[in-house]
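S.K.: what shape does this take:
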Amino acid sequence: MPDRIDAWTHIFPKAYFAKLQTVANAAGPLKRWLELKPLYDLDHRFRLMDSFAGYRQLLTPSMPAIEDLTDGQAAVDLMRLMNDGLAELVSRHPDRFQAFAAALSLHDIEAALAEIARAETIGAVGFQLCTHMRGVPLDDPRFQPVFAEIARRHLAIWLHPIRGPLPDYPNETKSRYEIWWCFGWPYDSSVAMARLVFSGLFDRHPDLKIITHHMGAMIPYFEGRIIQGWGLEMGSRTPPADAGLLPGPLQRRPEDYFKMFFADTALSGAVGAMRCGLDYFGADKVVFASDFPFDAEGGSYLVRETIKALDALQLPGAVRHKIDAGNISALIRRG
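M.R.: All right, here's what the predicted structure looks like:
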C-alpha cells in the first residue's frame, strides 16, 4: 500500500480537455484551466507529485459539472469521454493513480444508470456527484434510482459542492468578494448533506458510502445546533401551515445520520478545522485529500499544507495510517 493516497484530485483527460475547449459554456473559466497545467499536463503533474514521497492519487473529474456545460446526447458523450479518459490514465499509470471516481450527468437518468454499469466495468470505484443539478436538489425523487444503483453495486460517492456567484443579499445580483466560493461552497455541501439525511437516504441505503468534500463542510462545527435544532426541537420554528416542509419519520436521530458520511482533509491546511472534523467523524471516516491542483502552485501548496496540518495533530501512527491510505483503500474495495 502507498504511504499516502490523495483521495480527491481533479484532472482533465487529454481527449476530454480538447473537447471542452470547443464547448461554448466552458469559455468563461477556460483561461484559468489553461494556466493550471497539472490539470491536463501529465509531465507537469508528475513533477509536482514526485516532491512528495510515497504519494499516489485517486482521480476525480474536474469542474465544471457536465450538466452545466450541455445536455442531451452531448452530455452523455462528454460523460463517457471523461470516464474513458480516467480509466485509461489509471490503466497506463498504476504507479501514479490508485483508482478513479467517474463522472455522471444527471440530465438523463436512464443514461446515468447505463453509465454506472459501464463505468464499473472499466474500473470506476465510485462517482463524483455535484450537490445539485442546475438547481435541482439531490433529494429530488428523480435521482433516487441513481443512488439505489450505486448502493446496490457497493460503489462510493464523492459529493462535490457547486455554487456560482449567487447573490448574498436579495437586493444584489451577484456575490461580492468571491464569498460564494469561500463560504458558499461549504454551505452548499452542508445543505446537500442535510437534504439527503432528511430525505431518508440512509434509511433506504444504510451502507451507502458518501465522501464529503472539505471535511464535511459546516457539519462538524455546528454539531450542537444539529442536536438541538434538529434533534430536540425539530418543527418548533415551523408554523402548522408549513408542516409539509418538515421531514417524515426517520429510523435514527438526525445527528446519527450525519456521522454516516465520510469526510476528507481538503481544508487548505487549517489545523483547528482538521481537529474538529476528525473529532466529529472519527478516525475511521476521514480520508486524506488535498483538492489538487487548485492552488497558486498547481497543487503543491494544498498537498504540503494538508500534510503539515495532519503532522501538527501528532496523531498515533495507526490513526495516521488510516487517514493517509487505509480508510480510502478499504472504502474502494467492493463489498
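S.K.: when you work out contacts or count neighbours from here on, use the C-alpha atoms and nothing else.
M.R.: Will do.
S.K.: can you give me the strands for the stretch 201-335 of the chain?
M.R.: 209-212, 262-264, 286-287 (DSSP state E, counting those that start in this stretch).
S.K.: and those as TSV, adding distance to T70?
M.R.: Putting those into TSV (distance: least, Cα to Cα, whole Å) gives the following:
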stretch	distance to T70
strand 209-212	25
strand 262-264	29
strand 286-287	32
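S.K.: one more, so I can put them side by side:
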Amino acid sequence: MPEIIDATSHIITDEVLDTLEKVHPTDELSSLRNAPRMSDVEGRIEYLDKNGIDRQVIDLAAPMIWQDIDPDNGIEATRVANDEIARIGEEHDRFIPVGTVPFLTDEYVDEARRCIEDLGMHGIQIFSNINGRMLDDDDFEEFYATIDDLDVPLWIHPQLADWHDYDTSHTWIYKMLAWPFDTNIALARLIFSGILDRYENIEVISHHLGGSFPYQVGRIRSWYQTRTEEPELYQNPAIADLSEPLEAYFDRIYGDTAVSSQGESFPLECGLEFFGADNVVYSADYPFGPDKGQYWATEIIPLIEDLDIPEADREKIFSGNIKRLLDLE
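M.R.: Below you'll find the predicted structure:
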C-alpha cells in the first residue's frame, strides 16, 4: 500500500470559536460546537490510523462563519485560527498545517505572509468568493503578488453567495449543489482575468475535484475560442490577453478527490481525465460527511485503488503529487 496523505481536511478549535463569537456570533458558528470531532485531535489521529492515512493537511473549517463580518473585526480571530492550526501541526507530525485568510486585502495579506514565513505553514486557503466579491477583484492584486512571491499553493474552498434569494433553512441545498458552481466561477476568473498569467508561481488546489469544472471543460474551451476568434460578435468579452494556451493554466490547477462518493466512480474518473494523474490529490473532506466524517474515506480510497491506471499514477494521487507541491519528505 502506498503512502497516503490527505491533501484537504478541516479543523476548528474552541479558541477560534470563542474569539469569533465575541464579534460575529452566527447560527453557523454555534452549530460547530455540536460536533466535538471538529477539534478532537486524538480522534482525528484514530481516524487516520483506521483508514491507513499517514499524514493529513489541516486547514480552517467552515467558510460560512466569516460571511458578512466586517474585515476589521475578523483579523484577530483569523490570527488565532492560524496560530491554533500551526500549533497542532507543531505538536503532531501527522498533520501538515495550512493557513487561512477569509479576506484578501490589507492586514490579511500580511497575515498570509506571517503564516508562511513565521508560522512555517505550507500554503494558504482562501474562499471562492469574498463576501460576494469575485476572486479577480482589482483590490486583491497585492494578495496574489504576495502568494506569487511566497511560492506556495492556494487552496480554494467554495463559499456561499447570494446568487438567489433563499432563506437560511435551505442553505444546505446551496452548499450541496451551488458550491461546485462557485468553484467553477472562481477558477475561470483566475484564468480569464489573467491572474494566473501574471503570477506564474501560483498553483491552485481546488476542493471537491474542481467542482464541475472537469465536466464543463469542453464548454470552457469552446467559449474561449469563439470569443477570441470573433471579438466583433461578442461585445463584452472581458478576457485577458493570455500569453499561453488554456492548458498551461489548467496544468497549474489541482483537484482533490473529495467528491462525496457513495460508491460512484464516474465523478472521480471525469476529474482524473481532465486533471491528469499529476494533478489529482487524495482527500475525503474529513471531518464532514456521513458517519460523523468516517464514511467517505472508506469509499474513496478503494475507488482510487480500483482505478484502471498504472500503480505509479495511483501513488501520485495518494501522496506523490502533494509531496511535490509542498516539497515534503
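S.K.: tell me where the stretch 51-200 of structure 2 has strands.
M.R.: Along the stretch 51-200 of structure 2, the stretches classed as strands by DSSP E, counting those that start in this stretch are 55-60, 95-97, 99-100, 124-127, 154-157.
S.K.: ok, back up a step: export the strands of the stretch 201-335 of structure 1 to JSON lines and tack on mean neighbour count and distance to G54 of structure 1?
M.R.: What follows is those, written out as JSON lines (neighbours: other Cα atoms under 10 Å; distance: least, Cα to Cα, whole Å):
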{"stretch": "strand 209-212", "mean neighbour count": "24", "distance to G54 of structure 1": "23"}
{"stretch": "strand 262-264", "mean neighbour count": "27", "distance to G54 of structure 1": "19"}
{"stretch": "strand 286-287", "mean neighbour count": "30", "distance to G54 of structure 1": "16"}
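S.K.: out of the ones you listed, nearest to D77 of structure 1?
M.R.: strand 209-212 (25.6 Å; Cα to Cα).
S.K.: chain center to the closest one, what's the gap?
M.R.: Here strand 209-212 of structure 1 is found 7 Å from its chain centre; the criterion is Cα atoms, centre = their mean, to the nearest Å.
S.K.: check the mean deviation of it from structure 2.
M.R.: Here the mean offset of strand 209-212 of structure 1 against structure 2 after fitting is 0.7 Å, by mean Cα distance after the TM-score superposition for structure 1.
S.K.: corresponding residue for L307 of structure 2 in structure 1?
M.R.: The alignment partner of L307 of structure 2 in structure 1, by TM-score structural alignment, is L313.
S.K.: repeat for F192 of structure 2
M.R.: For F192 of structure 2, the residue aligned by TM-score structural alignment is F198.
S.K.: so its match sits right up against Q251, yeah?
M.R.: No: at 10.6 Å, F198 of structure 1 does not count as touching Q251 under the criterion of Cα atoms under 8 Å.
S.K.: the two: who's more crowded?
M.R.: The neighbour count for F198 of structure 1 versus Q251, taken as other Cα atoms under 10 Å, is higher for F198 (18 against 10).
S.K.: now the terminal residues of stretch 227-237 of structure 2, how far apart.
M.R.: In stretch 227-237 of structure 2, first residue to last residue: 7 Å (Cα to Cα, to the nearest Å).
S.K.: same deal with stretch 195-211 of structure 2?
M.R.: Length of stretch 195-211 of structure 2, first residue to last, Cα to Cα: 20 Å.
S.K.: now swap in stretch 45-56 of structure 2 and tell me
M.R.: Start-to-end, stretch 45-56 of structure 2 (Cα to Cα) is 9 Å.
S.K.: ok now it, how far from the chain's centre?
M.R.: 20 Å.
S.K.: how many neighbours does the nearest residue to P231 of structure 2 once chain neighbours are set aside have?
M.R.: Excluding its sequence neighbours, the residue lying closest to P231 of structure 2 (Cα to Cα, 6 or more residues apart in numbering) is P237, at 7.1 Å. Here the number of neighbours of P237 of structure 2 (other Cα under 10 Å) works out to 14.
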